[in-house]
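> with the sequence up front, the predicted model follows.
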Amino acid sequence: MAYPAPPVPGATAAPDRSPDGPRGLAEVVERFAEAWRSAEVPPDLPAYLPDSPAVRRVSLIELIKVDLANRWLRGDAPKRLAEYIVDLPELRTWPLPPDLIYEEFHVRRRAGGSVEVEEYTAAYPEQAEQLSEMLATDDYRSTLMATATATEPATEPANLDDLDVGHQVDDFDLMMGLGRGGFARVFLAHQRSMQRLVAVKISQDKSAEPQTLAQLDHDYIVRVFDQRVLPERRLRLLYMQYVPGGTLFTVLERVRTTPLDQRDGALLLDVIDTVLADKGEIRPSESTARAELADLSWPETIAWLGRRLAQALDYAGRCGVLHRDIKPANVLLTAEGIPKLADFNISFSGNVSGDSPVAYFGGSLAYMSPEQLAVVHPDRSTSAADLDTRSDLYALAVMLWELLTGRKPFPDDAVTGGDRTALDEMLARRSGSPQSLPYQDLPADCPAALRRALVRALDPDPNKRWPRGADMAQQLDVSLDARARDLVDPPPHSWRLRARPLMHPIMALSIGVPNGLAILYSYNHNRTLIIDKLDEQAQHRFDQVALAAYGIGFLIGFVVTNLLLWNLWSVSHGLRKGRSYDAATLAHARSDTLQLGRRNVLTCFALWALAGIVVPVSVQLTGNHLSASAYVHFFITQIVCGAIAMAYPYFLVTFYAVRSLYPIFLPHGGLNAGDAREFDRVDRRSTYFLVIAAAVPLLGVAGATFIPPEDISTVFVALRVLCVGSALAFIGIYLLFRMLEKDLTALARIVSSRPA
């Protein structure tokens, strides 16, 4: 049953629920709790949810916790989580957070109920292992968001320097120092209530980081479990996933002391193993990620790391969150070598109410994009609110370039302050053309796709950078896939490069030669069985009609082929000339490329089938009689030739399109699920056309059954040529089919890394 929401004291209109309105997450929870304290009936929970999608989920979970506690402890219409799922359908779109399940378990116990852990592990099998750990202790620690009220007395901030290993802070036993910054300290800690190891970041209570990180749930972002606020000490405790493998800063230090020819994936693993040994951690005995890394070159290792971090930034960007301090020290490594982005302490989320972009602005100058430096510069009008994910991708590219070469792309290491002169120099260095980057620092074996990914991300103009992290991740994926890499960036003297501008002549040969051979076979075959049996005038008329039909068919095919090529030729020619196109135009051109073979061969087959009807009918209309068997035989011959005109040109055109033309578009990014569906369609169509190619000899033999016995000997040689020639052609077609399958699979692997 839904209850009406209580009126807000002093309100004259609906509350402002926009992401930039005055009410933050803490206020949402506080107002709902106040409604419970003052209302006679349970308040309507959905009425208190903000509209912003990113913060709505966080708010919903916190409001349910408050609602659960009040309903069960007051005995006022208790509800189970299953009932909330029915009442709030949006809960079904993602798994219930373990901390919410934890709250229901303990609130039922506190209300006097007999609740067993097994009930919850059975109800939530996917989270059974985690719930077993969380619910195994009776030491309940509330996960409700702590908020300080305006009436609480102010206290002096705790001195972070006084914290040390061996101390207990709230629910956490501090075991080992993991790092520190100007505003926080990070410890490896044992969380008593959950009986687990966590990394706990202890800072003064003035950051929006918990609200920001609560929105993020991604494989390559450090997982934040929850926060605790200690109002009496004005401390904020942010506890998160413990990542034991060190940071990329440790890796960078090793890179700078290691000769270029000794850098590879094993170097990364060796750094991680050294960090694990120093902490007393055990190296994983079996790990697919470590096995993959061990076989990578150093540029491939950088692409492997960068691809995952670009995906993390893409996800954060889609959640409305900017990091704004990408640097090696803020990328943690698991024991398997998986990078995880951490420290969103100065990040800005446009979806967290009350969080000003300027309020927590900062970052490391040497990794900043030009527009982020302009925000810091006292004489520039750029606002922190003007930044977007492209700024984070710029910083990521600076970091990856430094890891790849041991040096940053800009000589900023001497910068120690943020005065006008230093900022002016940094902005000047970043304002140059991408061609001015120190390419001589790149390793000789650096894949072109990796270089392209970094160079475009480092463009001083944000509009020319990768629009999304997913696009940059795709280029880095190309660097890691040998076949995709060869497709996108073939060797300098490859036929695929030389063939790209020769679109029209190659298409003419691919379609014209098989059709010409089919016409030659058809004409000679029909002359023997049909034309030579007519009188001289009828033969002449048949020749005229047939040649006219074939000529008109060739003309129509030529026009249609050029029309089908026009958009593809126009866009690819523009790209070679350095022009830019929007995502929709590029997607359309990619689709045209993959459909080129199908559209052309269906046109050819339609013209052959049409000629099979038009030619004999036209001859008949001139007064020359043709027998019914001649009609049938001529039409069947046209269908056989139509099959030849479909199967062989299809593979020639599609192979050329996939191998030579389609890779033109990959360096520009933007591949998505639509491309993956197109790959699947091409693969299935290719199988169908392979069957047609295999059936050509059988169709020729089947057609011979309609030939009178006395005429078999006259076409025996032609049938033998058809059967043997098509069988040999099938072998060539099959080889093209197998290569086409591998190419499509490689392209599909690249697309699969991009989120929808």
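Right, received. Where do you want to start? Nothing here was measured: the structure is a model prediction, and the numbers come from that model.

> okay, CA-based contacts and neighbour counts for the rest of this
Fine.

> once you drop chain neighbours, what's closest to residue 506?
The spatial neighbour of residue 506 that comes closest, neighbours along the chain excluded (CA to CA, 6 or more residues apart in numbering), is residue 499 at 7.8 Å.

> gap between residue 328 and residue 604?
Distance of residue 328 to residue 604, computed by CA to CA, to the nearest Å: 58 Å.

> ok, these two, which is more surrounded?
Summary of the neighbour comparison: residue 328 and residue 604, criterion other CA atoms under 10 Å, with residue 604 having more neighbours (28 against 20).

> shouldn't residue 226 be within a strand?
Yes: when DSSP: H, G, I helix; E, B strand; the rest coil is applied, residue 226 is found to be in a strand.

> counting by contacts, list what the host helix or strand of residue 73 packs against.
Here residue 73 sits within helix 53-74, counting by DSSP states H and E. Secondary structure elements in contact with helix 53-74, counted by 3 or more CA pairs under 8 Å, 6 or more residues apart in numbering; DSSP states H and E, are helix 25-38, helix 98-110.

> put this beside the first:
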Amino acid sequence: MTTELIRPLRSEIKSTTPQSRVPSETRSGMAPSLPEMISKSRRLASAFSKLGHCIGDFQLVSLAGEGSFGKVFLARQRSLDRDVALKITADLGHEGRTMARLEHSHVVQVFSEEVVSDRGIRLLCMQYVPGGTLHDVIRGLSFPGRKQWDGNAILDIVDDLNTHPAVMDPASLRSREQLAQCNRDEAACWIGQQLAEALSYAHGRGVLHRDIKPGNIMVNQYGKPLLMDFSLSLPAADVSNDRDAIFGGTIGYMAPEHFDALNPHHPSGPDQVTEQSDLYSLGAVLLELAMAGHERTRPEVVQPGNANVAPALRRIIGRCLEPNKQDRYSSAKELADALSGCFELLRVERSLPAKGTLTAVAQKYPLWFILLCTCVPNLTASAINLLYIGVVVIKDLTSAQQTAFFQMVGGYNVAVISLMGVMLHRTLFRAANSWQKLRGDRLLGAEELREARRQTLRLPFWTFVLGSVGWLPFAITIPLGMELLAGPVDRGVMLHTGVAFVVTGLVGIVTNYYVVAFVVLRAVYMSLWRDVDRLRETASNEIADVPGKNRICQIIAGLTPLGAATLLILVGPEHFTADSYHQFRHTVVVLIALAMAGFWLSMTATAFLNEVVAVMTVKPPAKTDAGTGKLMSWVRSILATATFATPAEALLRSGNQE
């Protein structure tokens, strides 16, 4: 991926004059040069375009816009009594015929074309689009003092630009509602996706636009973008064969190969301008839109790390702006799918539970967050457990047995820590390596991303396994080791020691699981997507089993201390001294309290993680069989009428409803 996103030069935004490839001295006896054609077209358009006058069937109402080849007017078509956009140019090019074949909801529709031969002008009657150009919108969004903008800001600007009353289209109100709900990056994706779909439609019919820029994109009162001004367009198959073709572009939005094709000293020709050239131009437009209103010290270049654009959108724009067209999207359809997926990804991220300090830290330092938030609680629990066993459980054992206990604990920890290091290298550190690659904006393939997500999603499971391997053998190994090294140990002490290690271990295991699951699902998983396609469906398959695992951990968190307390009561000492009774009672009370606290904490963590999963996935509606559905309908009828009727009346009403 490119390390810099090339920004269209603001100084060139209004420069729409195409350049001719053929030197003027070689044109003797040929058609006029392109600058001459443009000048002639402008002169003719100005000469025959007086407001209030009629040209053929059209009465000119107001000037709507002015381009390189002519002028566009809001006009009244007298025969049909409707408002239209009338473009007046010299009789050049193929724009009318090209646009006539493009009947798409995001392409300005052409109604008719008429050549006034005695005046040498062409009248192109098009759909009137109330609103303004995307250039006007971006200029409004870049107004000094505007720090942030969203879909509503775009609609407000379009409403201000729309000074002519327009016919209400109820079917398009949904588009306005969708845009109004978008933040800045979502709005850029939403607009870009529709423009890419329009390009895909045009490319599918062999038409290249070749002059995509904000000034050639209308935004109507519903926020829908529409491509227009196909004066430089041409069927791709005819790009180098048509003598009447007009070849040019707008500096700042042209792809490198397009710019080279306009250079008379470069060996490449117009045939090098392909579909990927249009995608480059669209990427430049999207970058300008996404960056509207943000200050830049170098307007022509945006560093990805400082672009203040969502990473997923930044990567899509960056791929559009690759210098080599082979590295760009292969088609406008692929770009539209990528923008659609990016929009869905951004919506999912915005719908996730609010990002607090912990989430922000976990997203920035996921590996260190996992290591710190698992090691510190486990080390603390281990220290408290050893202190408890040393002070309460084994205090009456012989010196040799106490020494054997601490020797066994030390030796076991050395072995377990060595094993943990090997297993962490094969699980956590391998997954973290893929996170680091993505943090560096490295472009990974689809298979690499799937593997990275697979490794990442398995981390909570491996955490559970590692914790079980590290903690649970303590309960058997330590008591048996004490007996082997220092002679027989009281069975009550062995049981008490084993229970203490099991309780501490399971609490540590569950804590580790929830910490790692939190980092994986809330902080990391959503970053492991690039050109997103069917995000929710894929996520549903990848994380469908997470709620079930959460329930298991919730049960373990609550039942472990409670089960330990029950076990101590059932098989505890038959006789107590005053001190041992108080210790026993306190131990049971603490275990029950731990059970209550653990269940509440695990329930909170489970609810949070399940909410994250629900946002990311698509859950099918619950299915009920006919019998169950009928029973539920009967119950709802009873509940609905019971407040106002006797039971007999309620049953009667329920039967009547059926």
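Arrived safely. Given the structure is predicted, the values throughout are model-derived calculations rather than measurements.

> hmm, back to that, okay, the helix holding residue 73 of structure 1 sits on what stretch of structure 2?
The aligned range for helix 53-74 of structure 1 in structure 2 is empty, by TM-score structural alignment.

> re earlier: what is the equivalent residue in structure 2 for the residue nearest to residue 506 of structure 1?
By TM-score structural alignment, residue 499 of structure 1 lines up with residue 365 in structure 2.

> residue 166 of structure 2: what secondary structure?
coil.

> so can I have a markdown table of the helices and strands packed on helix 53-74 of structure 1 showing distance to residue 516 of structure 1 and mean neighbour count?
Listed next are the helices and strands packed on helix 53-74 of structure 1 as a markdown table, based on distance: least, CA to CA, whole Å; neighbours: other CA atoms under 10 Å:
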| stretch | distance to residue 516 of structure 1 | mean neighbour count |
| --- | --- | --- |
| helix 25-38 | 73 | 18 |
| helix 98-110 | 69 | 19 |
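
> I'd like those helices as CSV, with distance to residue 610 of structure 1 appended.
Converted to CSV, those look like this (distance: least, CA to CA, whole Å):
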stretch, distance to residue 610 of structure 1
helix 25-38, 70
helix 98-110, 67
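
> residue 448 of structure 2 maps to what in structure 1?
Counting by TM-score structural alignment, residue 448 of structure 2 corresponds to residue 585 in structure 1.

> no, scratch that, I was asking about residue 227 of structure 2
Using TM-score structural alignment, the partner of residue 227 of structure 2 in structure 1 is residue 341.

> which ones are touching that match?
Contacts of residue 341 of structure 1 were listed using CA atoms under 8 Å, 6 or more residues apart in numbering, and they are 220-222, 309, 312, 330-332.

> now the buried members of those.
Applying 16 or more other CA atoms under 10 Å to the contacts of residue 341 of structure 1, the neighbour count classes 220-222, 309, 312, 330-332 as buried.

> could you check the distance from the residue nearest to residue 130 of structure 1 when sequence neighbours are not counted over to residue 300 of structure 1?
Distance criterion CA to CA, 6+ apart; nearest residue to residue 130 of structure 1, sequence neighbours excluded, is residue 98 at 7.7 Å. Distance, residue 98 of structure 1 to residue 300 of structure 1, by CA to CA: 37 Å.

> helix, strand, or coil at residue 186 of structure 1?
Here residue 186 of structure 1 takes the strand state, with states given by three-state DSSP.

> from residue 343 of structure 1, how far off is the closest residue to it other than its chain neighbours?
Across the structure, with CA to CA, 6+ apart as the measure, the residue nearest residue 186 of structure 1 apart from its sequence neighbours is residue 201 (4.4 Å). Here the criterion is CA to CA. By it, residue 201 of structure 1 lies 10 Å from residue 343 of structure 1.

> before we move on, the earlier item: what is the burial count for the match of residue 448 of structure 2?
Neighbour count for residue 585 of structure 1, taken as other CA under 10 Å: 14.

> going by secondary structure, it is in what exactly?
Counting by DSSP H and E, the secondary-structure element that holds residue 585 of structure 1 is helix 583-594.

> cool, thanks, signing off.
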